[in-house]
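**Student:** Sequence first, predicted coordinates after that:
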Amino acid sequence: MAKKITLAAALTAIASAAPAGNPMVGGAPMYEQKTIVENAVNSADHTTLVAAVKAADLVDTLNSDGPFTVFAPVNAAFAALPEGTVETLLKPENKAMLQKVLTAHVVAGDWSAKQIAEAARSSADGFYHFNAVSGDALSAQVKGNSVYIYDESGNASKITIADVDQSNGVIHVVNSVLVPK
């Protein structure tokens, strides 16, 4: 004889089997079925990044299949750069430089913060060394419960919101701009 299941029990089972979902970023929900760009345009904390991606003609790239891991600096990270830096980078004649800066925040593959942290913890020097799409060297280190990404100059950027899943990869929100040499 079949066992009767109540509607409440079925809904509870479905809810507990569903993934936790993405965190909100910049006051906006992030949808796993949307691309990196489709989600980023809704984040109030990433308007400078979105403007830069558009100016660098990288929208199509970041809308492609990927997968990509993007370390996405917030507006305050861009504002902390020396005065005039963002304005200079956004000029059409500096497009190649802007592309280099932005692609220094992108890694091929879909890397969760846990995977990055495990790679750093298991390395001999406590750092996971990898390359950005730009070709620039990046390193990851775990301090306490936080993961930090270092650029080639040794500047650290903390992952403040990890594992924002996208249809073509993952975004990790970071608190500073990674500057290539």
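**Tutor:** Looks like it arrived, so ask away.

**Student:** contacts, neighbours, all on C-alpha from now
**Tutor:** Will do.

**Student:** Could you point out the longest strand of the protein?
**Tutor:** If you go by DSSP state E, the chain has its longest strand at strand 156-166.

**Student:** For this structure, which segments count as strands?
**Tutor:** 68-73, 106-108, 127-131, 137-143, 146-150, 156-166, 169-174.

**Student:** the inter-axis angle of the last one versus strand 68-73?
**Tutor:** Going back to what we said before, that points to strand 169-174. Put simply, strand 169-174 runs at 20 degrees to strand 68-73, going by axes from the mean of the first three to the mean of the last three Cα atoms, to 10 degrees.

**Student:** quick one: strand 169-174 to strand 146-150, angle?
**Tutor:** Interaxial angle, strand 169-174 versus strand 146-150 (the same axes, to 10 degrees): 90 degrees.

**Student:** could you give the angle of strand 169-174 to strand 156-166?
**Tutor:** Interaxial angle of strand 169-174 relative to strand 156-166 (the same axes, to 10 degrees): 150 degrees.

**Student:** want to compare, so here's the second one:
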Amino acid sequence: MTPKTTLTAVIAAALAATTGLVAAPALADHHKEMKAEPNIVQVAMSTGVHNTLVAAVKAAGLVETLSGPGPFTVFAPTDTAFAKLPEGTVATLVKPENKGTLTTILTYHAVAGKVTAADLVALIKQHGGTATLTTVSGGKLKARLSGDKIVITDAAGGTTAVTQADVMTSNGVVHVTDGVFLPG
């Protein structure tokens, strides 16, 4: 490895360690030895804080869809976000007999197309402070700004903050959230 390549690897490792996510492959364009940009599922699997989401995506049979070309925008709740749900909720949802409900909840976290944080902020401003997003499940999410954070309100009235925006993937973008959206 050249000194420049080593520095790039160190920077990428530092970014991954501080964000808990796969380093954005902007550096990969300059270095062929780095892997291609991961897809949404690969990113979720690599973070160490989205294990519940990954298990739910697998139980719902959505791995192939969310690994496909998309593009999708996924609001990805962390394990801590899932832990805020009433005890037993996740265990019940991942049972085979609840696959339909689980699929509805998970697709309520996805929007067709690639919507970056800047796009979302522009929509919020364009629509007088609140933007409405239609999810893949057909549900609605309301996005607004609270200070410098994007806050999402679900159909049940719950509010969730985007804690990390714009994790770019090969098939869209992921925004990490501190809560789970409920379709109502």
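**Tutor:** On my side now, so go ahead. Treat the numbers as computed from the prediction; the structure is a model and nothing was measured.

**Student:** overall similarity of the pair, as a TM-score.
**Tutor:** The TM-score (TM-score structural alignment, normalised by the length of the first structure) is 0.84; 162 aligned residues with a Cα RMSD of 2.0 Å.

**Student:** how about the helices in the first structure?
**Tutor:** Here the first structure has its helices, by DSSP state H, at 7-17, 36-40, 47-55, 59-63, 75-79, 85-89, 95-103, 113-121.

**Student:** what does the fourth one rub up against?
**Tutor:** In other words, helix 59-63 of the first structure. 35, 36, 37, 38, 53, 68, 168 (Cα atoms under 8 Å, 6 or more residues apart in numbering).

**Student:** and that helix, which residues are buried?
**Tutor:** Of all the residues in helix 59-63 of the first structure, those buried under the rule 16 or more other Cα atoms under 10 Å are 59, 62, 63.

**Student:** What does the last one correspond to in the second structure?
**Tutor:** To tie it back to what came earlier, the one meant is residue 63 of the first structure. In the second structure, residue 63 of the first structure lines up with residue 67, judged by TM-score structural alignment.

**Student:** ok, so what distance separates that match from residue 40 of the second structure?
**Tutor:** Applying Cα to Cα, to the nearest Å, the value for residue 67 of the second structure to residue 40 of the second structure is 6 Å.

**Student:** which neighbours do the two share?
**Tutor:** In contact with both residue 67 of the second structure and residue 40: residue 171, using Cα under 8 Å, 6+ apart.

**Student:** Return the member of the buried residues of helix 59-63 of the first structure nearest to residue 8 of the first structure.
**Tutor:** Checking the buried residues of helix 59-63 of the first structure against residue 8 of the first structure by Cα to Cα gives residue 63 as the nearest, at 39.6 Å.

**Student:** before we move on, the earlier item: counting neighbours, which of the contacts of helix 59-63 of the first structure comes out on top?
**Tutor:** With neighbours taken as other Cα atoms under 10 Å, the top of the contacts of helix 59-63 of the first structure is residue 36, carrying 30 neighbours.

**Student:** quick one: that residue and residue 173 touch, right?
**Tutor:** No: the pair residue 36 of the first structure and residue 173 fails to qualify as a contact (Cα atoms under 8 Å) at a distance of 11.9 Å.

**Student:** any idea what residue 136 of the first structure aligns with in the second structure?
**Tutor:** Counting by TM-score structural alignment, residue 136 of the first structure lines up with residue 139 in the second structure.

**Student:** How about residues contacting stretch 119-136 of the first structure?
**Tutor:** 100-101, 103-108, 116-117, 137-142, 151-152, 180-181.

**Student:** Same check on stretch 12-25 of the second structure?
**Tutor:** Outside stretch 12-25 of the second structure, the residues that touch it by Cα under 8 Å, 6+ apart are 36, 37, 43, 46, 47, 48, 49, 167, 168.

**Student:** How about whichever residue in the first structure pairs up with residue 167 of the second structure: what's its closest non-neighbour residue?
**Tutor:** Aligned by TM-score structural alignment, residue 167 of the second structure pairs with residue 164 of the first structure. Using Cα to Cα, 6 or more residues apart in numbering and skipping residues adjacent in sequence, the residue nearest residue 164 of the first structure is residue 171, 5.0 Å away.
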